[in-house]
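Colleague: Have a look; sequence and predicted model below, questions after that.
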Amino acid sequence: MPYQKAGPDHLKDTSAMKTLATLGVMTLAALSLTACADDAASSDGGLTVNASDSSCKVSATKLKAGPSTFKVTNTGSKVTEFYVYAEGDRIMGEVENVGPGLSRNLVVDLPKGTYEGACKPGMVGDGIRQKLTVTGEAAKKLSDSEELKAAATSYERYVNSQTVALIAKTEEFVAAVKDGDVEEAKRLFPIARTYWERIEPVAEKFGDLDPLTDGREPDAKAEGRDFTGWHRIEKQLWVEGDTKGMNPYADDLLANVKKIVALGKDAPLTALELAQGSKALLDEVATGKITGEEDIFSHTDLWDFKANIQGSEAAIASLRPVLEKQDPALVKELDTKFDALNTELDQYQDENGDWTFYDKLTRDQVKRLSDLVASVSEPISRVAAVVAKSA
């Protein structure tokens, strides 16, 4: 099918911001999660998570209120991830795409309450869960820092600007689908998703809403649910070349987008979540989009690439005063590596603001992008620790 080019609307916000890169489609059996120790862990770190294909061992399940660092080590053969959930599966923190033999740190600021830690071998299903109890009061909450409050407020303004455009463009996209206007729906698909991709760390806080809205077909099948959201409609547009049967999916997409926006306003990201989100956006590019699996039917992946990078840059921009005070060398390194990544990526955008279809890139071009994303991911992984120390 011919593809009508997207206009320049998606480029209006140049300040810049998905994080769910799913590499496995294996289902999880119900497995037990055991804790190595129940002594209350200090809030300044020192927690370990040993994640295998069949178990997940947290070094303590009784924690003190305040920032805690979980060092997640994958001793299994499947890519895994670790989440800390509050009531209703609201995500307090997550670390994804932990490959076999690798370790990743997750810093989470937890107030007094009851939570669940969850490992997800294969990155599917509800995970292997363990109750975590947080007691006491933090000596000083991260959110009490005026600098971190300012960072969170700055980012909240950015999110608000993006959500206004997200709802408007999603409404246009849904209208085109319901009108049966295939070419207009194709044109709007990557534009509307740009705003979504910039701010998806907001969506990922709210349990199933993100996969229902932006999940991929193999993941839906592995989890035994209907294939819905952006990519269900994408498949119909590019594979079938029509919009037959898409009205309910289009209505659900718009309803879920509006629900996520409303929930995000009620529970904006903290500065620490912002730091984690900036890393997650780059991980999404490095481990998911780089394979071409995100927009597998339309090949509009580079629209998403740029949006993820913009979103990550927006998060870092909000945190910049804190980072410059605590670690100016890190800021300089991030600036240099973001510049190199953007220079490489922007050569695939034409004068009208349209991007090269991803299936047109050569293997060497993809590798170059992958290497540059990985280059930025390393220093950005240090941001959360800097934020945690700045209270």
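Modeller: Everything's here; your move. In this text the structure is predicted, and so the values were computed from the model without any measurement.
Colleague: C-alpha from now on. contacts and neighbour counts both.
Modeller: Will do.
Colleague: okay, how far is it across stretch 229-249, tip to tip?
Modeller: Stretch 229-249 has an end-to-end distance of 6 Å (criterion: C-alpha to C-alpha, to the nearest Å).
Colleague: In it, which of the residues would be classed as buried?
Modeller: Judged by neighbour count (16 or more other C-alpha atoms under 10 Å), stretch 229-249 contains these buried residues: 229-238, 242-243, 246-247, 249.
Colleague: so which of those residues would you say is closest to Y85?
Modeller: Closest to Y85 out of those is G229 (23.6 Å), distances taken as C-alpha to C-alpha.
Colleague: For D144, see how far away the residue located most distally from the centre of the chain is.
Modeller: Largest separation from the mean C-alpha position in the chain: D39, at 32.2 Å (C-alpha atoms, centre = their mean). From D39 across to D144, the span is 27 Å (C-alpha to C-alpha).
Colleague: can you check A40 too?
Modeller: Using C-alpha to C-alpha, A40 is found at 24 Å from D144.
Colleague: More neighbours: which of those two?
Modeller: Set side by side, A40 and D144 show more neighbours around A40, with 16 against 10, by other C-alpha atoms under 10 Å.
Colleague: Got another one to weigh against that:
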Amino acid sequence: MSRRTSAGIVCAGIAAVALAGCTSTAPAQNTGGAAAGGPISVKATDTACEVGATEAPAGHITFSVNNAGSKVTEFYLYGVGDRIMGEVENIGPGITRQLIVEVPDGGSYVTACKPGMVGDGIRAPFTVTGSTQRSTDANAKLAEATAGYKRYVTSQIETLVVKTQEFVTAVKAGKVDEAKALFPVSRTYWERIEPVAESFGDIDPKVDGRDDGEPGVPFTGYHRIEKDLWLDGLKPDTNQMADNLLADMKDLQSRVATVEITPVQLANGAKELLDEVATGKITGEEDRYSHTDLWDFKANVEGSQAAVAALRPVLDEKNKDLGPQLDQRFAAVEKLLEGYRAGDGFKPYTALTDDDKKKMTEAVDALAEPISQVAGVVSA
């Protein structure tokens, strides 16, 4: 979701020992100009996804995605088993956004544009040639950043499983009021690490899908149970929905135990969490029955802040002005959110005025601008 200047990648500006680790061993040939040092252009329309190169050398790869269509779109690079290597979402008509992805291993990958942000997308094969040392192998600060964030994610998922169990137990016991109170608490831990969860493409739709989601995708997970609790009443299959939710969280926990997170993924994730706020929570469409959106809003901001904090030593070394700017703008968003506290939680989203929502939009947008610079700084 961010930017970089080179796809062929020689990491100028860091020590000579790290240079060896940042230079791809891939051959120089490349179709579409990726090897020439610029971003790979992607022209996305409502019916096509024209990627300017079919291959690139291993290392940091940058895509510049222009939406020339009429629908909001997304762009993805997938690995084996539809593992999301990188994504950029919510690209409006006429907008160009960049995606930086660290791909150290050569092999077969897939690009995809998703007009309307639905379905499997318009896909095409993409080859990464050669191999390169991982940035975390060449830079001790990057290694510690990813290791520290992995510890954070692990701790969040451990609590997520516990809180989901509590929520599921209340649902299955028919304790509606207790389940309603536990719903936003459980979701807090999910929302903090959602980019990691989303990287496993099959888990997120099951856990966090909406009832007006993609055609043919069953409506399950949090929001199905939310609808039962707040709108329709508990149904014969609600208990099964609850059991499935807990099983999916345990599945996520087992997968994250072995997942590798790159520094660029960490930086992109910080931006993705703010996009979650700006495009979903701010409209009130996500928790549309419980109106607990501000809990999710807070969790997304906290998750973004945790990602930035992990990368902070690298940011301070490479761009001493960016960190303090991020501190200031995170503080502004936090202060605004604290104004909507109610007890241990938050006011229902329906209590906010249009002016309240406008202020939040402005604060999040102000934070998103410096956040969008993080991936470029980290990968430079």
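Modeller: Cool, the structure landed. From a predicted model like this one, the values you see are computed outputs, not experimental measurements.
Colleague: Can you calculate the TM-score here?
Modeller: Scored against TM-score structural alignment, normalised by the length of structure 2, the superposed chains reach a TM-score of 0.89; 349 aligned residues with a C-alpha RMSD of 1.3 Å.
Colleague: So the residue farthest from the centre of structure 1 sits against K62, correct?
Modeller: Yes. D39 of structure 1 lies in contact with K62 (C-alpha atoms under 8 Å); the separation is 6.0 Å.
Colleague: Spatially nearest residue to I157 of structure 2, not counting backbone neighbours?
Modeller: Leaving out its chain neighbours, the residue that sits closest to I157 of structure 2 by C-alpha to C-alpha, 6 or more residues apart in numbering is Q253, at 6.1 Å.
Colleague: no no, G207 of structure 1
Modeller: In space, G207 of structure 1 comes closest to D89 once its chain neighbours are excluded; the distance is 5.3 Å by C-alpha to C-alpha, 6+ apart.
Colleague: How about T114 of structure 1?
Modeller: Sequence neighbours aside, T133 is the residue nearest to T114 of structure 1 in space, at 4.8 Å (criterion: C-alpha to C-alpha, 6+ apart).
Colleague: wait, the one you found sits on A60?
Modeller: No. Checked against C-alpha under 8 Å, the pair T133 of structure 1 and A60 is beyond contact range at 9.5 Å.
Colleague: who are the neighbours in contact with K64 of structure 1?
Modeller: Contact partners of K64 of structure 1, counting by C-alpha atoms under 8 Å, 6 or more residues apart in numbering, are A40, A41, S42, S43, K112, V134, T135, G136, E137, A138.
Colleague: Let me see the ranges of the strands in the stretch 251-391 of structure 1.
Modeller: Taking DSSP state E, counting those that start in this stretch as the criterion, the stretch 251-391 of structure 1 contains no strands.
Colleague: residue contacts, the residue farthest from the centre of structure 1?
Modeller: A60, T61, K62, L63.
Colleague: roughly how far apart are it and K140 of structure 1?
Modeller: Taking C-alpha to C-alpha, one finds D39 of structure 1 at 22 Å from K140 of structure 1.
Colleague: what does G264 of structure 1 give?
Modeller: 25 Å.
Colleague: sorry, back to before: which among the contacts of K64 of structure 1 count as buried?
Modeller: The buried subset of those (16+ other C-alpha under 10 Å) comprises A40, A41, S42, S43, V134, T135, A138.
Colleague: which of those lies closest to L254 of structure 1?
Modeller: V134 (36.7 Å).
Colleague: State whether the closest one is indeed within a strand.
Modeller: Yes. Under DSSP: H, G, I helix; E, B strand; the rest coil, V134 of structure 1 sits within a strand.
Colleague: Tell me which residue of structure 2 lines up with it.
Modeller: Here V134 of structure 1 is matched to V128 in structure 2, going by TM-score structural alignment.
Colleague: Check S298 of structure 1 too.
Modeller: Under the alignment (TM-score structural alignment), S298 of structure 1 pairs with S290 of structure 2.
Colleague: repeat for G88 of structure 1
Modeller: By TM-score structural alignment, G88 of structure 1 lines up with G81 in structure 2.
Colleague: At which residues are the helices of the stretch 251-391 of structure 1 located?
Modeller: For the stretch 251-391 of structure 1, applying DSSP state H, counting those that start in this stretch gives helices covering 271-287, 301-326, 328-346, 363-380, 383-389.
Colleague: The stretch 51-200 of structure 2 now?
Modeller: Counting by DSSP H, counting those that start in this stretch, the helices of the stretch 51-200 of structure 2 are 135-138, 140-172, 176-192, 194-198.
Colleague: Any chance of CSV for those, columns distance to V72 of structure 2?
Modeller: Formatted as CSV, the helices of the stretch 51-200 of structure 2 follow (distance: least, C-alpha to C-alpha, whole Å):
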stretch, distance to V72 of structure 2
helix 135-138, 33
helix 140-172, 30
helix 176-192, 23
helix 194-198, 19
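Colleague: and of these, who's closest to A112 of structure 2?
Modeller: With C-alpha to C-alpha, the closest approach to A112 of structure 2 among the helices of the stretch 51-200 of structure 2 belongs to helix 194-198: 15.6 Å.
Colleague: so what does that closest one touch, helix or strand wise?
Modeller: Helices and strands touching helix 194-198 of structure 2, by 3 or more C-alpha pairs under 8 Å, 6 or more residues apart in numbering; DSSP states H and E, are helix 203-208, helix 263-279.
Colleague: which one of these is the most hemmed in?
Modeller: Mean neighbours per residue, mean count of other C-alpha atoms under 10 Å, is largest over those for helix 263-279, with a mean of 25.
Colleague: Can you spell out which helices and strands pack onto that helix?
Modeller: Secondary-structure packing of helix 263-279 of structure 2 (3+ C-alpha pairs under 8 Å, 6+ apart): strand 84-91, strand 96-103, helix 140-172, helix 194-198, helix 293-318, helix 354-371, helix 374-379.
Colleague: Go through those and name the closest to G280 of structure 2.
Modeller: Of those, nearest to G280 of structure 2 by C-alpha to C-alpha is helix 293-318, at 9.0 Å.
Colleague: how close does G213 of structure 2 get to Y349 of structure 2?
Modeller: 21 Å.
Colleague: Give me the more crowded residue out of these two.
Modeller: Taking neighbours as other C-alpha under 10 Å, G213 of structure 2 and Y349 compare with Y349 leading, 21 against 14.
Colleague: The aligned residue in structure 1 for the more buried one and E293 of structure 1: what is the separation?
Modeller: When structure 1 is aligned by TM-score structural alignment, the residue opposite Y349 of structure 2 is Y358. Y358 of structure 1 sits 10 Å away from E293 of structure 1, taking C-alpha to C-alpha as the criterion.
Colleague: Repeat that for S312 of structure 1.
Modeller: As for S312 of structure 1, its distance to E293 of structure 1 is 20 Å (criterion: C-alpha to C-alpha).
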